[in-house]
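*Asks:* Take this sequence and fold it.
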Amino acid sequence: MLWAAIFVLSLFILVQASDYFTDAAERLGIFLGFHPFIIGVTIVAIGTSLPELASSIAAVLQQSSEVVLGNVVGSNITNIFLIVGVASAMSRKFKITYHSLKVDLQIFLSSAFLLCLAVGDRDFSAGDAWLSLGGFIIYLLYAVLSHPNTLETSGESSERDAEEDPAEDTANCLKKPDRFPVKSLAIAIVSLIFIWGSAEYTIESVTKISEFLQIGKEVIAISAVAFGTSLPELIVTIVATRKGNPEMAVGNVLGSNIFNCFAVMGVAGAIDNLEIAPVIIAEGLPAMLAGTILFFLTTQNKQFSRWEGLLFFVFYGWFIGELFDFL
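*Replies:* Sure thing, here's the model as predicted:
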């Protein structure tokens, strides 16, 4: 009971600290003049993926590297089936207007395939890790450089972008502050400290709980830890959808999953070789790959309906049921 309470508390602090960091980083992004979709796929996606990154690094340092792949795969599955399902169910039907979505989706699909190929031999070496980090750097450069227009202080964009990108209305709602947000920078730094400390206790509690229940740490990672570390993405999705900007939620899922496959696996694998659990290969990877392909196909018409969102919920329920032998 003690370690269960520590797990819940540390995971709560991890999510809350990441939420504070994301808000602060988003304000910094607005000050720098990034487009809303770019904020979603870079700053917000990285910020909301910090729990996965911090807990994965802590897992490797505590000799529990089998948690890393379980956390990444479980988080990606949760992002696709649960979070996109929530955004679709809340907004009935929404269109994705960002004109560079096609390339983002291809990188999203490629990151999942690269992860599957890299761990297919049940080994994730330092070479695999550096290749993954290279993929993330390429995506980050693409995300920033492919949309060169920035938010002006007046909130006006060029006529060309107004024609190509109807999301300009959202951009107009984000006002660039006159002064550098020093407070936001301080909040971001303090949040990072809490993120790291809580990640340490999260992994330690997972280890203790798995020993008590006599189940693999990777099973807890792909289910409970993955769901908990995906809560920031879920919160961002609900807030963005309520504000009439569900496409930021889609951008967040795209960026977050790419970050998990490339950056989280890359950073953790660069520290030490990762242990690959058979249950993740057998049950987790097929579900993640199926969800990635389904998401790719569903977004080809650049819109989501409520019925598609409800179908995503069914897939998430199936995954959890299969994982714990409920089905």
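
*Asks:* Could you use CA atoms for every contact and neighbour count after this?
*Replies:* Noted.

*Asks:* In a strand, Ser256, correct?
*Replies:* No: according to DSSP: H, G, I helix; E, B strand; the rest coil, Ser256 belongs to no strand; its state is helix.

*Asks:* my guess is it meets Val41, correct?
*Replies:* Yes: between Ser256 and Val41 there is a contact at 7.1 Å, judged by C-alpha atoms under 8 Å.

*Asks:* ok, Thr78 - how many residues close by?
*Replies:* By other C-alpha atoms under 10 Å, 31 other residues sit near Thr78.

*Asks:* Following up with a second sequence; could you model it the same way so I can compare the two?
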Amino acid sequence: MAFAVAALLAGFIILIWSADRFVMGAAATAKNLGMSPMLIGLTVVSLGTSAPEMLVSGFAAYTDAGGLAIGNALGSNIANIGLVLGATALIAPLPVKTGLMRKELPLLLIISIGAGLILMDQRLGLVDSLLLISALVVTLYLFSRFQKSADPEEIEHEEEELPDLALKPALFWLILGLVLLAGSSRLLVWGATEIAVAMGVSDLVIGLTIVAIGTSLPELAASVASALKGHHDIAIGNVVGSNIFNLLAVMSLPGLIQPIDFEATVLWRDYGAMMLFTLSLLAFAYILERGKINRLEGSMLLAGYSGYLGLLYYMASA
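*Replies:* Got it, this is the predicted structure:
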């Protein structure tokens, strides 16, 4: 128990430090390579911070825990919007730029609906995974097209906020931060899981709460660090991009290993909750605040996520 507590604290400290280095490296790399902060948030940061989810899904598939593998991807998306974006908005209100509203957010909605259609038969097989990977390739192509059509004046303004760091040290901190982010998140998950087991919490509750939250800690740390540094595009792009990669890359991995059948509960409860949070994000961006997520919206997202955790606990203990 004492070792688990020490691992939890050490993982938290490393996570905070590595998130700062990672965001610095990502932002500087964007400047050196001529990429906008939004694009690198949607790709490099998002795919990198999705590494823990990929590890958990792959391991779950090998151990015949198919429900956990799919639930991890869906649960992480819920945590990304409810916990990560909610907490980040509480720290610093986030403006949602027009480009994100016209391109990436509609793309996230389309991919979320498409993933639901694939999961409708409560089975994830090889063909389903190949469809998701094909959509991932198309998405990466679209991201590159979005970058080319971005407003030059907007890109120039964004570049003024980026740190002045040469390419080699920027890549060094980017890679080192990414490795430490993934490693520290796994250390945190292990420590928290050991503590939960010692306290008599069920495996189901651990998998749906601690694992989902733990694998979203890199996104939380990176988004909060980005917001504090004023890189709002990386903070929002990280959440949107991570959710896209979770559905297309993370969720496709288990089906490539072996076909997975899962309970209907995963579909109506977890996928349904993910869609509610996704639609809430779009509502905040398009309707309520007209392109801005303030502290009120952040509080609403956190309250919704707390309600989802309460539902999980109620159903697990019923």
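
*Asks:* Superposed, what's their TM-score?
*Replies:* Once superposed, chain against chain, the TM-score is 0.81 (TM-score structural alignment, normalised by the length of structure 2); 312 aligned residues with a C-alpha RMSD of 3.7 Å.

*Asks:* about what we covered before: higher neighbour count, Ser256 and Val41 of structure 1?
*Replies:* Shown here are Ser256 of structure 1 and Val41; by other C-alpha under 10 Å, Ser256 has more neighbours (31 against 27).

*Asks:* corresponding residue for the more buried one in structure 2?
*Replies:* Counting by TM-score structural alignment, Ser256 of structure 1 corresponds to Ser242 in structure 2.

*Asks:* How much space separates its match from Ile260 of structure 2?
*Replies:* In this structure, Ser242 of structure 2 and Ile260 of structure 2 are 23 Å apart, going by C-alpha to C-alpha, to the nearest Å.

*Asks:* Can you tell me which residue is spatially central in structure 2?
*Replies:* Central residue of structure 2 (C-alpha atoms, centre = their mean): Ser242, 3.8 Å from the mean position.

*Asks:* give the contact list for Tyr313 of structure 2.
*Replies:* Counting by C-alpha atoms under 8 Å, 6 or more residues apart in numbering, Tyr313 of structure 2 touches Val205.

*Asks:* no wait, Ser185 of structure 2
*Replies:* Taking C-alpha under 8 Å, 6+ apart, one finds 11-12, 15, 52, 214-215, 217-218 in contact with Ser185 of structure 2.

*Asks:* let's see it at 7 Å
*Replies:* Each residue near Ser185 of structure 2 by C-alpha atoms under 7 Å, 6 or more residues apart in numbering is listed here: 11, 15, 214-215, 217-218.

*Asks:* what's the helix or strand for Leu282 of structure 2?
*Replies:* Leu282 of structure 2 belongs to helix 272-283 when assigned by DSSP states H and E.

*Asks:* what span of structure 1 lines up against that helix?
*Replies:* Per the alignment by TM-score structural alignment, helix 272-283 of structure 2 matches residues 286-297 in structure 1.

*Asks:* which residues are contacting that stretch?
*Replies:* In contact with stretch 286-297 of structure 1 (C-alpha under 7 Å, 6+ apart) are residues 73, 76-77, 80, 105, 109, 112.

*Asks:* Superposed on structure 2, what's the mean shift for that stretch?
*Replies:* Compared with structure 2 after fitting, stretch 286-297 of structure 1 deviates on average by 1.1 Å (mean C-alpha distance after the TM-score superposition for structure 1).

*Asks:* neighbours around the closest residue to Gly125 of structure 2 other than its chain neighbours, how many?
*Replies:* Leaving aside its chain neighbours, Gly125 of structure 2 sits nearest to Pro259 (4.3 Å; criterion: C-alpha to C-alpha, 6 or more residues apart in numbering). Neighbour count of Pro259 of structure 2, defined by other C-alpha under 10 Å: 17.

*Asks:* List the residues that contact the counterpart of Pro259 of structure 2 in structure 1.
*Replies:* Using TM-score structural alignment, the equivalent of Pro259 of structure 2 in structure 1 is Asn273. Residues counted as contacts of Asn273 of structure 1 (C-alpha under 7 Å, 6+ apart) are 124-126.

*Asks:* No further queries at this time; thank you.
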